[in-house]
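Chemist: Provided below for reference: sequence and predicted model.
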Amino acid sequence: TVRLRLANDTTYVDLRGPTTCALITGAEKQALHDRLGPDPLRPDADPSAAYRRISRSRTTIAALLMDQKVIAGVGNVYRAEVLFRHTIDPYRPGRDITSGEWDALWADLVELMREGVRNNRIDTVRPEHTPEAMGRPPRIDDHGGEVYVYRRATLPCHVCGGEIRTADLAARNLFWCPTCQQS
């Protein structure tokens, strides 16, 4: 469903996802930005601001990564994939994430998200797990991109062969490998 279409004689852009949208003033825009956590795509982002909130929270790390007040811009794909890449149980409380783990998660998000923007597609598998390296067929999905767990429920894990699981968490589908991501 197209929620808003902006068009001129030669170009148009459609807003499809959000259920609401509003035209806002510059001051209102700034107020919204001030409520957001650090964004991994911004070079001036301060990851320690996010970690301060995460390290004091009993909320799961998977839910915290989707909370825009904690960290901006991490969607469902990057949440699932970065937790898998670092073998972190998505149900672990934020306060149990060490500063070293957070630093590694942040650095990986920065790299993955920049690569996603550059390539206009989300690929998260490491070179040793690509279809070519593993002799497996490439992913066929409207999402595109090669991933470890996102939208791969009931399929075998590329690393351990175990079954990828899915569950609802923070009003979104969560995907993870219970073998690779043990608490």
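Modeler: All right, it came through fine.

Chemist: contacts, neighbours, all on C-alpha from now
Modeler: Noted.

Chemist: for the one residue sitting closest to the centre of the chain, give its distance to T10.
Modeler: Note on the chain: the residue nearest the mean C-alpha position is Y78, at 2.2 Å, using Cα atoms, centre = their mean. For Y78, the distance to T10 equals 34 Å [Cα to Cα, to the nearest Å].

Chemist: now Y51
Modeler: Applying Cα to Cα to Y51 and T10 gives a distance of 45 Å.

Chemist: who has more neighbours, those two?
Modeler: The residue with more neighbours, out of Y51 and T10, is Y51; 21 against 5, by other Cα atoms under 10 Å.

Chemist: Three-state assignment for that one, please.
Modeler: Of the three states, Y51 takes helix under DSSP: H, G, I helix; E, B strand; the rest coil.

Chemist: please enumerate the strands of this structure.
Modeler: For the chain, the strands defined by DSSP state E cover 4-7, 12-15, 165-169, 172-176.

Chemist: this is the comparison structure:
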Amino acid sequence: MPEGHTLHRLAAAYLSAFGGESVHVSSPQGPFAAGALRLDRRPLTAAEAHGKHLFLGFGEAGWIHVHLGLYGKVRFGEGPAPAPVGQLRLRLANDDHYADLRGPTTCELLNDAAKRAVQRRLGPDPLRPGDTGDAAWERISRSGTTVAALLMDQKVLSGVGNIYRAEVLFRQGLDPHLPGRGLSRAEWDALWADLVALMATGVRDGWIDTVRPEHMPEAMGRPARDDAHGGEVYVYRRAQLPCLVCGHPVSAETHGGRNLFWCARCQPPR
């Protein structure tokens, strides 16, 4: 599932391609046909992300709410849009660009109140201007749930997925099995600040890099990471490989239904 930086990049891409212009909106596959008909030929006035949710605004006509889920993808193209092929849920197009959405978990038309209701269910997003970690800390500091599980709970914190979860815990030297109430406020503030910086880099570069300069391949004389996700990471998908910092084998387990990676030496239990 795409992590939060991907949705913020998508919001910027939609705004760049269609912002302020009349847009042809269609649903070749059919399920969003009624919403598309209402929005067709209206200007795209806003595009924003909150965690893993994308909102495309069309003024008083409402918002397209998209959640990509596990299989959703957006493809942008230049020039006139080709004839639609396959399961195409949503297409936005003008004379110069088109964007095709396939396989999302959610694609629906919301009014302002319904959009706000969706966002009220979400925790703060490290990439949203004005969001702080305070609301997340209020929930985390009272919880007996592991910090690893809490970071993936979108009601607590929005946009963090499996990669950022594993990597930020490693960078902060935190045992993923530590209960939320075991964190100090200083530790949480450092973790939040690290997420803000890492995810902003992800928005800028389009991939996830979490490794500090002294541990990059050129600094350590090691091969670069070969993975479809791209970017250099400390522990994600590196089970049983040597930790880049201490050399201890990276540990892995299934935690809350998702794969969890950590270094038991660099992230010792308390």
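Modeler: Received it, and whenever you're ready, just let me know what you need. If you're wondering where the values come from, they're calculated on a predicted model, not measured in any experiment.

Chemist: and the TM-score between these chains?
Modeler: With the length set by TM-score structural alignment, normalised by the length of the first structure, the two chains reach a TM-score of 0.93; 182 aligned residues with a Cα RMSD of 1.6 Å.

Chemist: of the strands of the first structure, which approaches G144 of the first structure most closely?
Modeler: With Cα to Cα as the measure, strand 172-176 is the member of the strands of the first structure nearest G144 of the first structure (16.2 Å).

Chemist: check the mean deviation of the closest one from the second structure.
Modeler: Superposing on the second structure and averaging over aligned pairs (mean Cα distance after the TM-score superposition for the first structure), strand 172-176 of the first structure comes out at 0.9 Å.

Chemist: residues of the lengthiest helix in the first structure that come out buried?
Modeler: When the first structure is parsed with DSSP state H, its longest helix is helix 99-119. Neighbour-count burial for helix 99-119 of the first structure, with 16 or more other Cα atoms under 10 Å as criterion, is recorded at W102, L105, W106, D108, L109, V110, L112, M113, R114, G116.

Chemist: what stretch of the second structure does that helix fall on?
Modeler: Aligning helix 99-119 of the first structure against the second structure (TM-score structural alignment) gives residues 185-205.

Chemist: which part of the second structure lines up with stretch 38-48 of the first structure?
Modeler: Under the criterion TM-score structural alignment, stretch 38-48 of the first structure matches residues 124-134.

Chemist: residues contacting that stretch, please?
Modeler: 4-5, 8, 49-51, 135-136, 156-159, 189, 192, 195-196, 199-200 (Cα atoms under 8 Å, 6 or more residues apart in numbering).

Chemist: do stretch 159-171 of the second structure as well
Modeler: Stretch 159-171 of the second structure is contacted from outside by 1-5, 50-52, 125-126, 148, 151-152, 154, 175-176, 191, 194-195, 210, 233-236, 258-263, 266-267, using Cα under 8 Å, 6+ apart.

Chemist: what are the boundaries of the helices in the first structure?
Modeler: With DSSP H as the criterion, the first structure has helices at 26-34, 47-54, 61-66, 76-85, 99-119, 131-134.

Chemist: out of the ones you listed, which gets nearest to T166 of the first structure?
Modeler: When those are compared by Cα to Cα, helix 76-85 sits nearest T166 of the first structure, at 10.2 Å.

Chemist: matching residues in the second structure for that closest one?
Modeler: With TM-score structural alignment as the criterion, helix 76-85 of the first structure aligns to 162-171.

Chemist: mean deviation, that stretch versus the first structure?
Modeler: Stretch 162-171 of the second structure sits 0.4 Å off on average (mean Cα distance after the TM-score superposition for the first structure).

Chemist: from the middle of its chain, how far away would that stretch be?
Modeler: Stretch 162-171 of the second structure sits 13 Å away from the centroid of its parent chain (Cα atoms, centre = their mean, to the nearest Å).

Chemist: tell me the contacts of the residue lying closest to L112 of the first structure once chain neighbours are set aside?
Modeler: Closest residue to L112 of the first structure apart from its sequence neighbours, by Cα to Cα, 6 or more residues apart in numbering: T124 at 6.8 Å. T124 of the first structure makes contact with E81, L112, G145, E146, V147, Y148, according to Cα under 8 Å, 6+ apart.

Chemist: repeat the analysis, applying 7 Å as the threshold.
Modeler: Contacts for T124 of the first structure (Cα atoms under 7 Å, 6 or more residues apart in numbering) come out as E81, L112, E146, V147.

Chemist: A167 of the first structure now?
Modeler: N173, L174, F175.

Chemist: 10 Å - rerun?
Modeler: A167 of the first structure is in contact with A153, N173, L174, F175, W176, counting by Cα atoms under 10 Å, 6 or more residues apart in numbering.

Chemist: could you identify the buried members of the residues you listed?
Modeler: Buried members of the contacts of A167 of the first structure, scored by 16+ other Cα under 10 Å, are A153, L174, F175, W176.

Chemist: which pair in the residues you listed spans the largest distance?
Modeler: Largest pairwise distance in these, by Cα to Cα, is 9.4 Å, between A153 and L174.

Chemist: no more questions from me, cheers.
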